[in-house]
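[1] structural data only, the sequence is not supplied:
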């Protein structure tokens, strides 16, 4: 017998880290080089199957703009988990993701989350060294992804989805 669960998941990160591109790659298997700024939030859904379970991830792609911080907090309410997204080519976006984690954790408590280091296709340009990445991985699940090539995207979302399954 299959069980069905529906879970709200928020994507958090600085502007331009690839939150929208990751969602579109995961949900629709598409990538566009055209940059689209998210204003407020964009919502997509995706069904994932795990053995005898099915989960519907309701993905809230939140704006990365600092001036929307108050709105972002209201969008976080009711989230069962979140993806922190950083751009490996911009170290400052990791710091932004960590700050957003503290904000989300204060509001949501200890819910499942993963850290996504996006733009793995540009690994040669990363400002994040291996030691820093290992330090992050000691704190939570870390996935290197590329919305452009699709590498690691499915794995990151599936790992979070698995953590959100009813126990």
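    Perfect, thanks for sending it. Keep in mind it's a predicted model, so treat the numbers as computed, not measured. Numbers count the residues shown, from 1 in each chain.
[2] use CA for all of it now, contacts and neighbours both
    Fine.
[3] beyond the longest helix along the chain, next helix or strand please.
    Looking across the chain with DSSP state H, the single longest helix is helix 91-108. Beyond helix 91-108 in the direction of the C-terminus, DSSP states H and E gives the next helix or strand as strand 113-118.
[4] and the longest helix of the chain, what's buried?
    By neighbour count with 16 or more other Cα atoms under 10 Å, helix 91-108 contains the buried residues 93-94, 96-98, 100-101, 104-105, 108.
[5] tell me if I'm right that residue 115 and residue 133 touch.
    No - using Cα atoms under 8 Å, residue 115 makes no contact with residue 133, being 10.3 Å away.
[6] this is the comparison structure:
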């Protein structure tokens, strides 16, 4: 703190600003603060939309042959009652499907037109990933199974797009004979 002594009673604040806040992001640039405010103002609307889209996509995918769907609000889910009770009918924006094989999972992912392949979640666009070959690549088979990740698993982070477009895109990908 010796180097900050010249700032008197503000010495600790200057230390925070010059060290922790600068490195950890506690002092936002004005544009970043503005964008955060804009994002917070629409967060409720976006969450309503992604939860609704995820549920409707899960329902549509569940009707298709050749894939199994994991989403807590589906009546077929072992977590259905718990999700209804604790989540107030909002199952979140993430669902997973199993395609039957790793090769089919890749073909399905590559057939999608509107969806981006990315590891992050919670974006406004729908994103897919093959977790077994990306984020779980260094996990043991036991750890992957415990997390519900298999060679044929596809994780979908549903966005705010028009649900009809998403359902059509996924339906075509699932029903595609593959190249």
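    Perfect, I can see it now. If you're wondering where the values come from, they're calculated on a predicted model, not measured in any experiment.
[7] can you calculate the TM-score here?
    For this chain pair, the superposition-based TM-score is 0.29 by TM-score structural alignment, normalised by the length of structure 1; 89 aligned residues with a Cα RMSD of 5.5 Å.
[8] just to revisit the earlier point, residue 115 and residue 133 of structure 1: which is more packed in?
    Taking neighbours as other Cα atoms under 10 Å, residue 115 of structure 1 and residue 133 compare with residue 115 leading, 27 against 15.
[9] can you map out the strands along structure 1?
    Ranges of strands within structure 1 are 3-13, 41-50, 53-62, 81-87, 113-118, 142-144, based on DSSP state E.
[10] tally of neighbours for residue 84 of structure 2?
    By other Cα under 10 Å, the residues close to residue 84 of structure 2 number 16.
[11] swap in residue 56 of structure 2?
    17.
[12] circling back to that earlier point, so which of the strands of structure 1 is nearest residue 158 of structure 1?
    Closest approach to residue 158 of structure 1 among the strands of structure 1 (Cα to Cα): strand 41-50, 7.4 Å.
[13] which residues touch that closest one?
    By Cα atoms under 8 Å, 6 or more residues apart in numbering, the surrounding residues in contact with strand 41-50 of structure 1 are 23, 27, 54-63, 75, 158, 161-162.
[14] and with 7 Å instead?
    27, 54-63 (Cα atoms under 7 Å, 6 or more residues apart in numbering).
[15] top of those residues by number of neighbours, please.
    residue 62 (27 neighbours).
[16] what residues are up against that residue?
    Shown in contact with residue 62 of structure 1 (Cα under 7 Å, 6+ apart): 10-12, 40-42, 72.
[17] need the residues you listed in a markdown table (columns: neighbour count).
    Below are the contacts of residue 62 of structure 1 laid out as a markdown table (neighbours: other Cα atoms under 10 Å):
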| residue | neighbour count |
| --- | --- |
| 10 | 28 |
| 11 | 26 |
| 12 | 28 |
| 40 | 16 |
| 41 | 17 |
| 42 | 13 |
| 72 | 20 |
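[18] rebuild the strands of structure 1 as TSV, extending it with distance to residue 154 of structure 1.
    Listed next are the strands of structure 1 as TSV, based on distance: least, Cα to Cα, whole Å:
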stretch	distance to residue 154 of structure 1
strand 3-13	15
strand 41-50	10
strand 53-62	13
strand 81-87	13
strand 113-118	11
strand 142-144	10
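[19] coming back round to it: what is the nearest of the buried residues of helix 91-108 of structure 1 to residue 5 of structure 1?
    Nearest to residue 5 of structure 1 among the buried residues of helix 91-108 of structure 1, with distances taken as Cα to Cα, is residue 108, at 18.8 Å.
[20] from residue 114 of structure 1, how far off is the closest one?
    Here residue 108 of structure 1 is placed at a distance of 14 Å from residue 114 of structure 1 (Cα to Cα, to the nearest Å).
[21] do residue 82 of structure 1 as well
    Taking Cα to Cα, one finds residue 82 of structure 1 at 7 Å from residue 114 of structure 1.
[22] show me the helices in structure 2, by range?
    Taking DSSP H, the helices of structure 2 run over residues 11-16, 22-24, 30-62, 80-87, 102-111, 141-146, 163-175.
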